[in-house]
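Asks: all I have is the shape, not the residue letters:
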């Protein structure tokens, strides 16, 4: 592989104008496709294999036309103290509001009458009007949203408290200025690392091109593939981070090759052949982790993973082709002016002293060298501090509660949250999370008697505050019963209510012949969380197993991949502990803009396992391949560790800081899911890069010594040799340099 990538790097360097033009053309094509595509809408949400989804599918069949993908709004009214919503003045105000809404929009399907639909609280002080739209929230015109808000504001002037719930006011997630700040911080880190604006600009430019192609392609295909609004945000988050990192490693290795005295084209080829090999395998681990999300069998999660994996693949291809092409354009400016002057002065001093480059005095050890030697002196202490520290941070995971965000998790400053609270106060805590009990009475002799028996049974459980009468379809063979739990949608008691009703289903079927299913948004969330829990171990086994095999091929070792996997588990559990502490317990919540604590998003654990594993293996590959390279070339294990840190610690540190900066930029997002993902990934990269890879890894390798690179002979013969350390490349270039055959020289520079 190293030899092939070496040739590819030299080809891209020589044909830089064609390579650059190709990528610019792809970017223009993707942007053109995105611009001409229809406006993105929310993706459908389904959970195959769950009872809640089975019930929804049954309702689509038995109640044709009743389900709608249109947006809904709940305008909640609360009368002033001493008044009631049943007063004539209140009725007149609600009639006025309903009329204004109906007359002001052609997208409204219906506006309910709270006095006809029993939408007035028992104490008479709270009522709500349900507005159903013909289109979903993303396709709803801004004028309709403004009209909805203006109508509510006008009603407030009459002395009523008026808030708007539902999804009609839902907007595309905004990341605010945090994303821009993250990119700026990444640029600053690159300037400090390289000491050159040109060298710092290359990774940023190429990463933005890759993200532009990836996100524009997702936007262009959003309606065709039914992609959600968060899909492009996730792809941007991961694509930007890995795009900068991969380019950083190629550029850094190129500068190191130049420092060895190689010509620019040769240096570009060697940089792509060596660091590029690490980029390929690091990218593969990320792609495996993201594509592996398909095993969860939730279409939304599968699409998010596939889209992000595609963006990562683009980042790898850009690092291998566009970066060497851009290196051909920048010339000597890859080094800063100060660095070029220092190099010229050093060369003049050596010439004056009659010394060759190899005879030059050894440079002062850098920070990476000093840190590696410190770890080698105290490996046990470093290992204990790292493991115990991350273990302590992971303690909050024992209190992990999972759920899906709803209006109750919104900040109290939003009208959606205030409407949620008004409904809870007026109609009970469970009103915002009603359960829909579906009675499939096709196999029953008396469907109405069967539905009545189900109602009676639910009431006898004593876990609901209200059970509404059954509503039958036209055929009279299927009914829906709405049950209001006594507790809020995200409480563990409500989860017990769902399980209690479902536990009665077998008995009801045997006595009435009707099948009973529980669905609704609350039941859907419960089933989603359970599916996430059930899929976590199989997913972990699949991803870690495939990546373990991949790393075994890369490092020709059994213990190094094992150590990498165990270190990852430690860092991801610690990161989950930090997420629980901030978003569930509220520790330092104000610092990260967390206005409302609550359960952790159900997909967070499995999502973090996938993404963090891929990113963690990036640093493992980049750091340890340099150690492996030194070891293969004859250095002792301890010396190889020092060499790896000497050449890789500074770059890995810069890459981690950049990735943390990029992910942290998404903490300022308006969407709670994006905010939580941004924080979780940022803290996970911090733990994995600086505690696991920079401390625990060298400590373990120091304790293992030569045993770290042990591989059974039969396994060594069975595994393919991909030559990541560049041994085959070194022999190839030596033979080509010694050969006088013009064909060999042409082979050296051809792909």
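Replies: That came in fine, so what should we check first? Quick caveat, the model's predicted, so the values are computed rather than measured. Residues are numbered from 1 along each chain as shown.

Asks: CA only for contacts and neighbour counts going forward, please
Replies: Noted.

Asks: give me the number of residues near residue 359?
Replies: Number of residues near residue 359 (other C-alpha atoms under 10 Å) recorded here: 9.

Asks: how about the one 4 residues further on?
Replies: Burial of residue 363 is recorded as 6 neighbouring residues (other C-alpha under 10 Å).

Asks: and here's the other structure:
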């Protein structure tokens, strides 16, 4: 590998303009592709196959009018007083005008909605009064009907008794002799009595008919009153279900409007988002302040902000101090910018065909800048030292590429593999993120190996300042004077002795003089820093994590203060109703489901929203007690799903959850589950690669253990700052909350790669000194002395670049920037430059032990570039300088 890279470096130096032209063409092609094919980015973290995605697909199919994204608009009066009627009217008019914006489906006017709710409430109260009056009137009518019925029954009884008497008389008359005067007189009397009785019966019939009509009307009234009672009860239950939902604050000083889009929020273009804001911002002149939820404001089209520029400025300052010339310092920066331009440009070009989260190009930008600067710096630094030692320029470029470039290739490979391994998590957005960043790092490696040598060839001696040249001449003269008259072996021995004395000084010497104290102190310190990591809680960001002065944060805060925090993160429940229901039955069943949903702890309201035309799919909105990222809301999501089993058993309704709040919980849970296997893959990978490179068992174990220490310490710092709020004023953390869900898994991949970078540059120098005959303990000091300056500069540069993202305009990136900056700082200075040298000094020769059978089967990757170490013509005259050149810096 070293020989191949040597030839690549020599070719790039000799054909500099050809290499530069090739990269210029690539830049032009990537830039053109980005301009032509770039599409909108999103923050869609859905995972196919989850319940939230299944329910979202069901809604799209069964209730398309209920699908699509929703954003909130929070109105407040500028003077802090309740809205005036004129302001309410203007808000309603402006909200109505928003429906003219493309992709806006509908708006919910807070004042019209609240008025409708008030009217419905008044109507329910009036209905209750009417129902009570109707029941009283019905009771009175029932008493009258009962009295009339009793009178008619008494009259009928009298008539029946009279008829019985007449019938008895008729029987007596039948016993008299026919034709007798007595019989004739009795018959006449009987006929008169019967006629009178029949007349009385005739007068009773209309009363009976009137009673029957009254009873029929009463029955109809009872039925009508029962229907009104059911309707009133349904209305009362609906009102009770919606009690926890308000659109206008009780004090009249704040109101929430909602905008429903015809497509998902991820598909709403920045132009349409801005059109919505432009229309609503006209209310400023009416004394109304408008703030928007995170969903409406979220524009991820901008990648670079002031904070990122400041981070690069610090990196530039470090380069200038280290390299001593603007030209030399500018080269690593230029290489990083070119690499980032190609890597991020290619990523942006793919956004038209691949759904990509906003953090994907941001991570690629962050890593591309950091590793791009460092990788180029390693080669430039090696080249400068070789030039100062007297090596011919192009030979120096080729050799720097074959030695430091070899280490750069391996270091870059570890980062690329760690990032690409994010694909095994089964999370599509994370796979895209990892591959985008891995591709950018790969480009940075290629640029360091080709474009850096080409430009170094054109720069010539200007890569070193005149002062550095003069200092080198003086040092060479002094060295020649001190070693004058000595033989070559004696000169080598003198140089060796001088190098040993020098290596005992500085930080490396201090650590190796007191290895036990250094090791124990560093490990204990990292363990203490890692303590907060035990309380790590994962979630996706909400409006409460936005900057304090942002509109999204204000909207989130105003909503929480006036309507309850749960209004910032409603949970959507989708119900599958049984077949055969009519409208009334579906309504009653939906209310039964809502009643059961409200039994879940920390549920403030649960209200049926709509039902499909076939009455088979229903939507319910659940308002939790706290915000979407709070621990209680996460528990509410789990409890609602658990309650679904009881709802299915009791009501024969299957329920599932969807919406952003439930989706965030699912994503966080999935990411948490993916963390252990991914960590195992990365740790296993680190052991295999380091065994291959260092041909040792204990060195890889130490390197991996150090990485784990760095990792948990970085987690501890993130939890302390972003979850507990420590130093929140410094890091602009106004509303501490759960840690970004995918931060841990990204941090593992990135920090592993970067930690292995420093491990390679530190330990390879130690191994080279040991292989060249130095005592194992002394080799630790020698290797540390050679590598420490460039590793220190590289770590400061990388930390500076990452630190710039701590105050990024994209708040989602901030904790990630902090985690990477803090992790790199700890890993470079505490683990690689304290724990590793202390532990290896204690281990001595056993640090390089490897089973013979394993040593035989391992391929020789020659990461130190030993095959290129042919003696230079003036090596003997330069002694120590030549020997130092053989070490990777």
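Replies: Nice, I can see it. Everything quoted here is computed from the prediction, not taken from an experiment.

Asks: so after superposing, what's the score?
Replies: The TM-score (TM-score structural alignment, normalised by the length of structure 1) is 0.90; 728 aligned residues with a C-alpha RMSD of 2.9 Å.

Asks: which part of structure 1 matches stretch 806-819 of structure 2?
Replies: Counting by TM-score structural alignment, stretch 806-819 of structure 2 lines up with residues 667-680 of structure 1.

Asks: how distant is that stretch from the center of its chain?
Replies: Relative to its chain's centre, stretch 667-680 of structure 1 lies at 10 Å (C-alpha atoms, centre = their mean, to the nearest Å).

Asks: what of stretch 721-731 of structure 1?
Replies: 34 Å.

Asks: so how far does it reach from one end to the other?
Replies: 15 Å (C-alpha to C-alpha, to the nearest Å).

Asks: got a list of contacts for that stretch?
Replies: 1-3, 6, 273-274, 277-278, 553-554, 625-626, 628-629, 632 (C-alpha atoms under 8 Å, 6 or more residues apart in numbering).

Asks: ok, now stretch 47-65 of structure 1?
Replies: 46, 66-67, 297-299, 438, 473-475, 478, 517-520, 523-524, 527-528.

Asks: buried residues, that stretch. List them.
Replies: 47, 50, 51, 52, 53, 54, 55, 56, 58, 59, 62, 63 (16 or more other C-alpha atoms under 10 Å).

Asks: next one: stretch 558-573 of structure 1
Replies: So, applying 16+ other C-alpha under 10 Å, buried residues of stretch 558-573 of structure 1: 558-561, 563-565, 567-573.

Asks: burial check on residue 576 of structure 2, number of neighbours?
Replies: Neighbour number of residue 576 of structure 2 under other C-alpha under 10 Å is 18.

Asks: residue 307 of structure 2 pairs with which position in structure 1?
Replies: In structure 1, residue 307 of structure 2 lands on residue 178 (TM-score structural alignment).

Asks: ok, for its match, nearest residue in space, not its chain neighbours?
Replies: residue 665 (4.0 Å; C-alpha to C-alpha, 6 or more residues apart in numbering).

Asks: what of residue 16 of structure 1?
Replies: What sits nearest to residue 16 of structure 1 in space, not counting adjacent residues and going by C-alpha to C-alpha, 6+ apart, is residue 325, at 4.2 Å.

Asks: aligned partner of that neighbour in structure 2?
Replies: Under TM-score structural alignment, residue 325 of structure 1 pairs with residue 454 in structure 2.

Asks: mind listing what that match touches?
Replies: 9, 12, 13, 14, 15, 16, 17, 19, 20.

Asks: show me which of the residues you listed are buried.
Replies: Applying 16+ other C-alpha under 10 Å to the contacts of residue 454 of structure 2, the neighbour count classes 9, 12, 13, 14, 16, 17, 19, 20 as buried.

Asks: aligned partner of the last one in structure 1?
Replies: It stands for residue 20 of structure 2. In structure 1, residue 20 of structure 2 lands on residue 20 (TM-score structural alignment).

Asks: if I look at that match, how far off is residue 245 of structure 1?
Replies: According to C-alpha to C-alpha, residue 20 of structure 1 and residue 245 of structure 1 sit 20 Å apart.

Asks: now swap in residue 211 of structure 1 and tell me
Replies: Residue 211 of structure 1 sits 13 Å away from residue 245 of structure 1 when distances are taken as C-alpha to C-alpha.

Asks: out of the two, which sits in the busier spot?
Replies: Between residue 211 of structure 1 and residue 245, residue 245 has the larger neighbour count (other C-alpha under 10 Å), namely 29 against 26.
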